[in-house]
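# 3D, please:
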Amino acid sequence: MEKTYDPHSIEQRWYKIWEKNGYFAAKPEGKPYCIMIPPPNVTGSLHMGHAFQDTLMDALTRYHRMKGDSTLWQPGTDHAGIATQMVVERLISEEDKNRHDYGREKFIEKIWQWKEESGGTITRQLRRMGASLDWSRERFTMDEGMSAAVQEVFIRLYEEGLIYRGKRLVNWDTVLHTAVSDLEVLSEEENGSMWYMRYPLANGQGYLIVATTRPETMLGDAAVAIHPNDDRYRHLLGEFVELPLTGRKIPLIADPYVDPEFGTGCVKITPAHDFNDYDVWLRHRDRSEIQALPNGGLINIFTIDAQIRNNEADEDQLIPPKYSGLDRFEARKQIVADLDAQGLLEKVVNHKLMVPKGDRSGSVIEPLLTDQWYVKVEPLAAPAIAAVENGDIKFVPDNWKNTYFDWMRNIQDWCISRQIWWGHRIPAWYDNQGNIYVGRSEQEIRGKHSLPADYPLKRDEDVLDTWFSSALWPFSTLGWPDNTEELAKYYPTSVLVTGFDIIFFWVARMIMMGLKFQGEVPFREVYIHGLVRDAEGQKMSKSKGNVLDPIDLIDGIKLEALVEKRISGMMQPHLAKKIEQDTRKHFPEGISSYGTDALRFTFAALASTGRDIRFDLARTEGYRNFCNKLWNAARYVLMNTEAQDNGLSDRPCQYTQIDRWIIARLNQVIAATVNAIDNYRFDLAAQAIYEFIWNEYCDWYLEFAKISLQSGDAALQRGTRSTLLTVLENVLRLTHPLMPFITEEIWQRVAPLAGISADSIMLQPYPVADEAKIDLNALREVNWIMAFILGVRRIRGEMNIAPGKPLHVLVQNGSASDLNSLTESRIYLQKLGRLESISWLDSDEPAPESAIALVGDMKILIPMAGLIDKNAELTRLEKEIQKIKNDLPRIEGKLNNPAFIDKAPAEVIGKEKLKLGDLRFSLHNLEEQQKKIRAL
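Coordinates of the predicted model:
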């Protein structure tokens, strides 16, 4: 083995070997185990959330593969309709063209061309992360088989009356000219205004004051609402108000939606341009005064560009012509000015509000009344709720089922149509009378409905929401609607690993569609993980400049390149300077290269169920050191076992209590790790593995083993070499799902020496705990030895005695068991404790002035005479104590300062509190040492 561990020399080499040899492919034998990857966007690149999530899925996949299960981790990507179309539209804009210049068919060809050349970046990056997906089965949501499944589901739901076309309110992106899902809407707090407007009572007896943040939408008002119990206005119910600037009268109605404490307690109801108002309208639409309004009160005032529409076609001339063609914000200014001119503007006050914006276009989203395709969700939701209630699907952690229930029990029909070109075309055609025909092709429709060839039919221009095809992912990827062997074998899948933010958008819809078309849940368990945040707990975002690219952590990146990467292509260029400064402050040397295994182990160690992940590079650096520790331990083992008799011959082996102890601890750790992974406690698995390798195997057993290997006893040496290899080989298999590369590289060298012949660690069984090998007597004995040695080391540290200085130790107040342990383990105590002698004192025998450590009731005494300069040590301790006492008031003053507590971020306050606690703890220890030395 190379002297120094270099992840880059092994990682990509091993991945190519694994993939070339087909080790990731699902094997026919074994119990089925299947995970579906949440399909990343074809436009995407790997971010920390992906890397974290994919590490956990890969750990599960490798674990079950080694357990002998027929394991399938299904790969694939999502066509990401809007995102992909925008990418290609930006590209052709550089040619001074738009999609309409190409036409639909040629533009789609352009997207496919881009997808083949540039798409799938994330799948290449997944390979860098060691993801053992079955690439031979890779799917794409727009490939032929997936498209057939999407079409089939649409047609069947339509034929059952569960898909319909209707006019309803949607999130409208005024730049992209399409409806978008709630997940594609980002709400940002902004400084705005609240306008208080006077609506005159139609009876001439005064006016109501209505407060709104959107005065321009008043042109579409259908009512003014108050709370039913608001005594200020209840006597006016049944009255009408004059809608300013329009000449229309609208009713005053009562609805519990209104908050009497907000504004004036009078709310304008604009059902065609506000989702809450639309719900109010639904509750009151059967009232005669609402039905008497134009279009039943649903008055759309905007075009698809969010301009005031031209009302020339309206018989009622609902919109004053002077506003036609104005952008919504220009119309706002004009309307406010006109209200003011007519004495109808009461006041304007500053007001913070949440502004919804399209995550792709950045434009303010407009609730808009449009014709769209919908899925009638309630009949699908009922069995999906029951599946979780009766335990067919289990959420981990369990509390996330409450979020699921909350969404599902308040579910609305799902808008599935999008007004873009890239996506699954809706299989619907229209004739000139507006009749709708749904089918697999125009030819099928003509035959089914006896329509002649010259009967005009036009294909629907819209495509389906990306989430529609994603909802079919668990069974469409397995070949449905055909009854494939894979579908029969792997459906339902075993577990879905995903974030909480898409429980409704994806998880719930997969459950509904799976139950509908397979009659069975799509997965047995849903493991919900937290979000990856930075070390201060802040969400990672480009605008904050705290985004980390996992590939940068694997390969390393220099400071200047990191700065350029973070500020290039920013949507908020004005933040570039701040982000550059923050980057230079936090990464003055750039980012070191940590390798994939260290990054993966970090993710596993932080994966506590359901909690957000505070990602700190210091942890990754620590786990890179862990990789080095494992590498160096393996080198030591190899140096002492290569070309040696390692217990595989017929010659006898002698095993010490130390050997039995490490084997016992190995089996305990195997049991703990298996239990942790089975319960999705990756953090506990990582902790168990880390502590065993670093503390017990490396720091203790290797030191014990040196004594046996230097003993000159051939049988003892064979037993020790056998144990060294047995434990290391098992530990490598135990760790492989979390750190696949380093474990494979080392295992290839260790396995032959342990008598194992195989092509890859991936093909080996996962370790199984053997309770018969958990020797409790050996555990007690070695724990006693370690406690003894640690007691001696603690005294050395407290008394500032050089680690290599030989010591005379006295033992007093020991039991017969202690005496036996001392007799059996004297060589280990003397060698590892650097002891010149160990003497047993009777309990009544006087002892010299000594530093004392305890092992149970037994005292370890180290006589101090001649070991330390008492006065010099007291002087040193006094200096350290005084330094801490000087620092304490500064930190205490900060934390007692209300100005600091009120203004400082919670993370900063937390750090100061930790610092204060550490200083107080250190002060206490130093003063205790001072007392002990004074007593000598």
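
# For the rest of this, base every contact and every neighbour count on C-alpha atoms.
Will do.

# mind listing what the residue nearest the centre of the chain touches?
With distances taken as C-alpha atoms, centre = their mean, the residue of the chain nearest its centroid is residue 531 (3.8 Å). Going by C-alpha atoms under 8 Å, 6 or more residues apart in numbering, residue 531 touches 49, 499, 539, 611, 612, 613.

# Which of the residues you listed ranks first by neighbour count?
residue 613 (23 neighbours; other C-alpha atoms under 10 Å).

# which helices and strands does the lengthiest strand in the chain pack with?
When the chain is parsed with DSSP state E, its longest strand is strand 185-200. With contacts taken as 3 or more C-alpha pairs under 8 Å, 6 or more residues apart in numbering; DSSP states H and E, strand 185-200 sits against strand 207-212, strand 240-243, strand 345-358.

# Please dump these into JSON lines; it should also carry mean neighbour count and distance to residue 503 for every row.
Listed next are the helices and strands packed on strand 185-200 as JSON lines, based on neighbours: other C-alpha atoms under 10 Å; distance: least, C-alpha to C-alpha, whole Å:
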{"stretch": "strand 207-212", "mean neighbour count": "20", "distance to residue 503": "33"}
{"stretch": "strand 240-243", "mean neighbour count": "22", "distance to residue 503": "43"}
{"stretch": "strand 345-358", "mean neighbour count": "15", "distance to residue 503": "21"}
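
# just to revisit the earlier point, among the contacts of residue 531, which are in helices?
Among the contacts of residue 531, the members falling in helices (DSSP state H) are residue 49.

# wait, residue 107 sits on residue 98?
No. Contact criterion C-alpha atoms under 8 Å: residue 107 and residue 98 do not qualify, at 9.0 Å.

# to compare against the first, here's another:
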Amino acid sequence: MTEKPSAPQRPELPPAWNPAEVEAGLYERWVERGYFTADANSDKPPFSIVLPPPNVNGSLHMGHALNHSVMDALSRRRRMQGYEVLWLPGTDHAGIATQTAVERALASEGVSRHDLGREKFVERVWEWREEVGGRILGQMRRLGDGVDWSRVRFTMDEGLSRSVQTIFKKLFDDGLIYRAERIINWCPRCQTALSDIEVDHSDDDGELVSIRYGEGDRSIVVATTRAETMLGDTAVAVHPEDERYQHLIGTEVEVPLTGRFVPVVADEHVDPEFGTGAVKVTPAHDPNDFEIGQRHDLPAITVMDGRGNITVKGPFEGLDRFEARPAVVAALREQGRIVAEKRPYQHSVGHCSRCDTVIEPRLSMQWWVKVEPLARAAAEAVRDGRTTIHPPELAKRYFDWVENLNDWCISRQLWWGHRIPVWYGPNDEIVCVGPDEEPPSGEGWTRDEDVLDTWFSSGLWPFSTLGWPARTADLAKFYPTSVLSTGYDILFFWVVRMMMFGLYAMDGKQPFDHVFLHGLIRDAHGKKMSKSRGNGIDPLDWMDSYGADATRFTLLRGANPGSDLALAEEWAAGSRNFTTKLWNATRFALGNGANVERPLPDRSELTDVDRWVLDLLDGLITEVDAQFEAFQFSRISDALYKFTWDEFCDWYLELAKVQIAEGGERAESTRLVLGHVLDKLLRLLHPLTPFVTEVLWTTLTGGESLVIAEWPAASGARVDADAARRVEGVKKLVTEIRRFRSDQGLKPGQKVGGAVLGADEVDLAGLVESVRSLTRMTAPVEGFTASVSLDVGLPGGTVKVELDLSGAVDVVAERKRLSKDLAAAQKEQAQCQGKLGNAAFTAKAPADVVAKIQGRLEAASAEIERINARLATLPEA
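Modelled structure (predicted):
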């Protein structure tokens, strides 16, 4: 007789999951095997994401870790579903941030960029980039990012620089890029224009000074926080319907200290309810004043240089703006022009995000993008469904921005970045040069000194990284990209720019089909994380302590679309406990012969417990798929957590243990179901927790890798409602018996004799042995006498459980313990009753405080009732 071949021996799992010993080697194995390398010539359907490029000088922070976890989960699932997945990584040259960092390093050597000159300075930046530029890319490997390392891009590399020059030339030729003098954000320390995203606003203490212009009934009072700018006033503005100033509109008033007379103009921008209802107009130093100046054809007088020093001839010339402010106020006070002064006066002030210098709005000749036609196309692409925004409520914010955009200042007075491809001739000629064109030469021709805003090149990222303007195989296969995942805080600054440029350059094809906007990371108290608060969390610390999987799972559990995420370290510890629970469950399954080498038996041959768990698994697969399509990562995580911990580990494994112990066909069927469910569960968890699931799955199945395993599909079997009802009945019965045992003072592992009466009436007769096993209840023997009983109501009837506790409980010790607990509960009850009975307290205390005490009273009363009931069941000592 031929012996049946034995199943191949699987490697054993270590007793504990130790991510630090496994993660790095496992990741490099994935990379070496080419799992993350995309094939543009594949006939699989494409799925593509371009990584929002972190700054080249950056390091991984919690915001990155959240966004990368989202993108990796999306990419891993699609790869398992049979898509050709490209997740393309890269970094941004981060113009002002990088230049500032290098200048700081030079300053420590006693050298400035001007000492080196432009060419040598740029060479130094490239050297610095080689030293630090790969840091964040290495940290991405720690997190498990499944990116295509063969396609790493950098916004200043040759291909992307060609893209930048190409689109600048195209926009210029189409009249969408122009040069004009307008108000910009200016940093006197960095000596450059800044984008709005490079300006941080804070409420600072300042002063509000009210100044009288003119004399007698022809005078008017204005209030300002920046008295020094009055040296450049060219008008006073009031609302056209403000009756207080009708007699002054069209007249002129004298600007104190200057001897100049300026008109009083009527403009609807003025709020008659703010201050005196009259405002000074300084077109060269305020964006709103500039617009008023444009509407009323007012001159613009610049009163400061690029360093913030006063340039107006007179007593204030050469003073720094913050020195000039009190000097101007003192001079006005001497003349009796100060009507009121308010100090401190808190108001919003812009600061350079790199050096914290107060921003100076300044009239400057710069390059601009005419955004109206580009923004109109970007709005239409979302309206007609080419691009879908998640969550949908943020689409309104998107429309509010794109439909109210001002032209975009794209020039920066830096040396590091894409230099503007424009040459100026001796006779005021302006020539824009494309990448395949020769620049003009000869005497008198000079190139524009400025570079482009970093957001200009990053706005091309979805198609420049795929090879545009060349018509590459990557571009044909992977554009439009499938998903953009990013924080909602850069919806305007980056997402809108990519939409505008992508639609413009790619003949109306959107840069991405879906935009997923997640929230910002906050601390456990809801405070924004920042260095100044000292409440930041380094994701690398979490990965060192808890592993990459626990870090990722913690972040994804809080990743509700558009909502901020509060983090605390104990949540990461909880996620680590989850990976430990999964590890131990798999070790148990392997130790009990979980089998994936044969197909499942027909459902009719399975037990209620096995059919129940398979139906739950089908429901889980369906829910996870639906929530992935809706970008509901928090719901995905919660569904997987609850199934794994609450249903699979806490119930199915315990019930399966009973069935396996019975032996025979039932045991073999249960081993197959156990292996099947665990196999599918590990597949579902893999996009969120790739490392631990990879180790467990390959050990369980002997498969090559979960990265390339097939994504599970629901079986389509009809749900067995009767099996579910019976198993839920068992769960309730076991839970109530365990609670009752605890109340009776039994130790968890202590066995007692007991009888289960009425199981037939509720259709649980076939599961009584499972109930006994899970509640440490032995069958009654001859002479059994119940000392306590419990009634458990179930659908269809009541089950009575009788237990013989004779000799099982130390009555003296139990009475002593319960009496101590009773005294504590009575003390709590009395304290709460005293506070709630005090009319003076309840009248003054906040409603939430009173409600909290009421809740404590109810809890104490319930505890007293429970303890008294327990004492009543104990025999006298």
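
# hang on, the earlier thing: which one among the contacts of residue 531 of structure 1 gets closest to residue 651 of structure 1?
Closest approach to residue 651 of structure 1 among these (C-alpha to C-alpha): residue 613, at 52.4 Å.

# can you give me the strands for the stretch 401-550 of structure 2?
With DSSP state E, counting those that start in this stretch as the definition, the stretch 401-550 of structure 2 shows strands at residue ranges 408-409, 411-412, 422-424, 430-432, 446-447, 451-452, 481-487, 512-518, 521-523.

# Where does the last one end up in structure 1?
It stands for strand 521-523 of structure 2. The aligned range for strand 521-523 of structure 2 in structure 1 is 532-534, by TM-score structural alignment.

# do the same with the fourth one
Residues 436-438 of structure 1 are where strand 430-432 of structure 2 lands when matched by TM-score structural alignment.

# Give me the contact list for that stretch.
Here stretch 436-438 of structure 1 has contacts from 155, 158, 427, 428, 429, 430, 445, using C-alpha under 8 Å, 6+ apart.

# before we move on, what about stretch 899-907 of structure 1?
536, 537, 894, 895, 909.

# and which of those is nearest residue 247 of structure 1?
Nearest member of the contacts of stretch 899-907 of structure 1 to residue 247 of structure 1, counting by C-alpha to C-alpha, is residue 537, at 54.2 Å.

# what distance separates the longest strand of structure 1 from the centre of its chain?
34 Å (C-alpha atoms, centre = their mean, to the nearest Å).

# Repeat that for stretch 181-190 of structure 2.
Using C-alpha atoms, centre = their mean, the offset of stretch 181-190 of structure 2 from its chain centre is 31 Å.

# so who does residue 625 of structure 1 touch?
With C-alpha under 8 Å, 6+ apart, residue 625 of structure 1 has no contacts at all.

# Just the element for the equivalent of it over in structure 2, please.
Counting by TM-score structural alignment, residue 625 of structure 1 corresponds to residue 577 in structure 2. Using DSSP states H and E, residue 577 of structure 2 sits within helix 569-591.

# average distance between that helix and structure 1?
Here helix 569-591 of structure 2, set against structure 1 after superposition, deviates by a mean of 1.2 Å using mean C-alpha distance after the TM-score superposition for structure 1.

# how far is that helix from where the chain is centred?
Distance of helix 569-591 of structure 2 from the chain centroid (C-alpha atoms, centre = their mean) equals 25 Å.

# Does anything pack onto the very next helix or strand once past that helix? Which helices or strands?
Scanning forward in sequence from helix 569-591 of structure 2 by DSSP H and E, the next helix or strand is helix 608-629. The contact analysis (3+ C-alpha pairs under 8 Å, 6+ apart) places helix 608-629 of structure 2 against helix 633-641, helix 664-685, helix 721-743.

# For the stretch 801-936 of structure 1, which segments are assigned as helices?
816-833, 870-895, 898-903, 906-935 (DSSP state H, counting those that start in this stretch).

# For those helices, please prepare CSV with the additional fields mean neighbour count.
Output for the helices of the stretch 801-936 of structure 1, formatted as CSV (neighbours: other C-alpha atoms under 10 Å):
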stretch, mean neighbour count
helix 816-833, 16
helix 870-895, 14
helix 898-903, 11
helix 906-935, 15
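
# Residue 122 of structure 1: which of the ones you listed is closest?
helix 906-935 (32.9 Å).

# The closest one versus helix 776-799: what angle between them?
With axes from the mean of the first three to the mean of the last three C-alpha atoms, to 10 degrees applied, the angle from helix 906-935 of structure 1 to helix 776-799 works out at 80 degrees.

# show me where the stretch 251-400 of structure 2 has helices.
Counting by DSSP H, counting those that start in this stretch, the helices of the stretch 251-400 of structure 2 are 287-296, 321-334, 372-383, 394-402.

# And those helices: which comes nearest residue 805 of structure 2?
helix 394-402 (61.9 Å).

# Which of the residues in the closest one are classified as buried?
Going by neighbour count (16 or more other C-alpha atoms under 10 Å), the buried part of helix 394-402 of structure 2 is 394, 395, 398, 399, 401, 402.

# Please identify which of these is nearest to residue 506 of structure 2.
residue 402 (19.0 Å).

# how about that closest one, what's its partner in structure 1?
In structure 1, residue 402 of structure 2 lands on residue 408 (TM-score structural alignment).

# What of residue 115 of structure 2?
By TM-score structural alignment, residue 115 of structure 2 lines up with residue 101.

# Tell me how far its match lies from residue 418 of structure 1.
Distance, residue 101 of structure 1 to residue 418 of structure 1, using C-alpha to C-alpha, to the nearest Å: 21 Å.

# who has more neighbours, the two?
When residue 101 of structure 1 and residue 418 are compared for neighbours, residue 418 comes out ahead with 26 against 11, by other C-alpha under 10 Å.

# pretty sure the more buried one contacts residue 181?
No. With contacts counted by C-alpha under 8 Å, residue 418 of structure 1 stays clear of residue 181, the gap being 9.5 Å.
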